[in-house]
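> what follows is a predicted protein model with its sequence.
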Amino acid sequence: MISSSFFRSVARSTQAASLARPFSRSIPALGPPLRPHSPTESALRDKLMDRLEAEECDVEDTSGGCGTFYAINVASPAFIGISKVKQHRLVNEILKEEIAGIHGLTLSTKPCDPVSK
């Protein structure tokens, strides 16, 4: 039978080893690996960019690639002067057909000043 003192000594030696080498020898990751946007992500983004004349629009499939959950962040001059609820309703109306086949959607909207092109 293994005693609890054995586990304490293993824990102490593991802590000591990690303190002895405080810096990892592996190459740090700068973030998640970049992956190409799926056709659905691109279609949602393009539709919002076109209809809202958005300055920023990020669409990400957060379902692990199966296309059931999306996170959308959009900044548009179309949102100036309207409440957050109305901003979300506007996005929902634009994506009504697409939303019918989506299980979950996280929206983040904000107004922005139009940039002259």
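Good, I have the coordinates.

> only C-alpha atoms from now on, for both contacts and neighbour counts.
OK.

> ranges for the helices of the chain?
Secondary structure of the chain by DSSP state H: the helices cover 4-20, 39-52, 84-94, 96-99.

> okay if I get the ones you listed as a markdown table plus distance to I72?
Converted to a markdown table, these look like this (distance: least, C-alpha to C-alpha, whole Å):
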| stretch | distance to I72 |
| --- | --- |
| helix 4-20 | 40 |
| helix 39-52 | 8 |
| helix 84-94 | 10 |
| helix 96-99 | 12 |
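
> let's bring in a second one:
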Amino acid sequence: MPISLKDLENALKNAIPISHLEIIDQSSGCGESYAVLIVSEAFEGKLTLARHRMINELLKNQIAQMHAFSQRTLTPKQYAAELAKGNV
């Protein structure tokens, strides 16, 4: 069963504090492939692998129903630096 963008958004926002969230349905609307950019203070002090494991655990039921899922996880400070460089 496809996952809706709204369900994915709600699952993330209900689990951790998020200051910025971008969700892109890369499957032309069928809900089987998503790319997300998550900016959260919950990532402070965590390496990228730990951040991704955290998100994978939070979304394990949703990810199990998808064909593909990619994520980019940043702290608010990292996000601000990426914005300043024009990388986001």
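Now that the structure is in, tell me what you want to look at. Note that the coordinates shown come from a computational prediction; the quantities given were computed from them, not determined experimentally.

> for V74 of the first structure, which of the helices of the first structure is the nearest?
V74 of the first structure sits nearest to helix 39-52 of all the helices of the first structure, at 8.1 Å, using C-alpha to C-alpha.

> residues in the first structure aligned with stretch 21-40 of the second structure?
Counting by TM-score structural alignment, stretch 21-40 of the second structure pairs with residues 57-76 of the first structure.

> quick revisit: among the helices of the first structure, which comes closest to A78 of the first structure?
Going by C-alpha to C-alpha, the one of the helices of the first structure nearest A78 of the first structure is helix 39-52, 6.0 Å.

> tell me which other helices or strands the closest one touches.
Contacts defined by 3 or more C-alpha pairs under 8 Å, 6 or more residues apart in numbering; DSSP states H and E place helix 39-52 of the first structure against strand 56-61, helix 84-94.

> what comes up buried for it?
Using 16 or more other C-alpha atoms under 10 Å as the test for burial, helix 39-52 of the first structure gives E41, L44, R45, D46, L48, M49, L52.

> stretch 60-79 of the first structure now?
60-62, 67, 69-72, 74-79.

> in the second structure, which residue is closest to the centre?
The centroid of the second structure falls nearest to V36 when counting by C-alpha atoms, centre = their mean (3.8 Å).

> ok, that one touching L59?
No - using C-alpha atoms under 8 Å, V36 of the second structure is not in contact with L59, being 11.8 Å away.

> and the helices and strands packed on helix 39-52 of the first structure as JSON lines, adding distance to A17 of the first structure?
JSON lines is the format used below for those (distance: least, C-alpha to C-alpha, whole Å):
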{"stretch": "strand 56-61", "distance to A17 of the first structure": "40"}
{"stretch": "helix 84-94", "distance to A17 of the first structure": "52"}
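
> hmm, back to that, so which of the helices of the first structure gets nearest K110 of the first structure?
helix 84-94 (7.8 Å).

> counting contacts, what elements does the closest one pack onto?
helix 39-52, strand 104-111.

> once aligned to the second structure, how far is the last one on average?
Spelled out, that is strand 104-111 of the first structure. Following the fit onto the second structure, the mean deviation recorded for strand 104-111 of the first structure is 0.6 Å by mean C-alpha distance after the TM-score superposition for the first structure.
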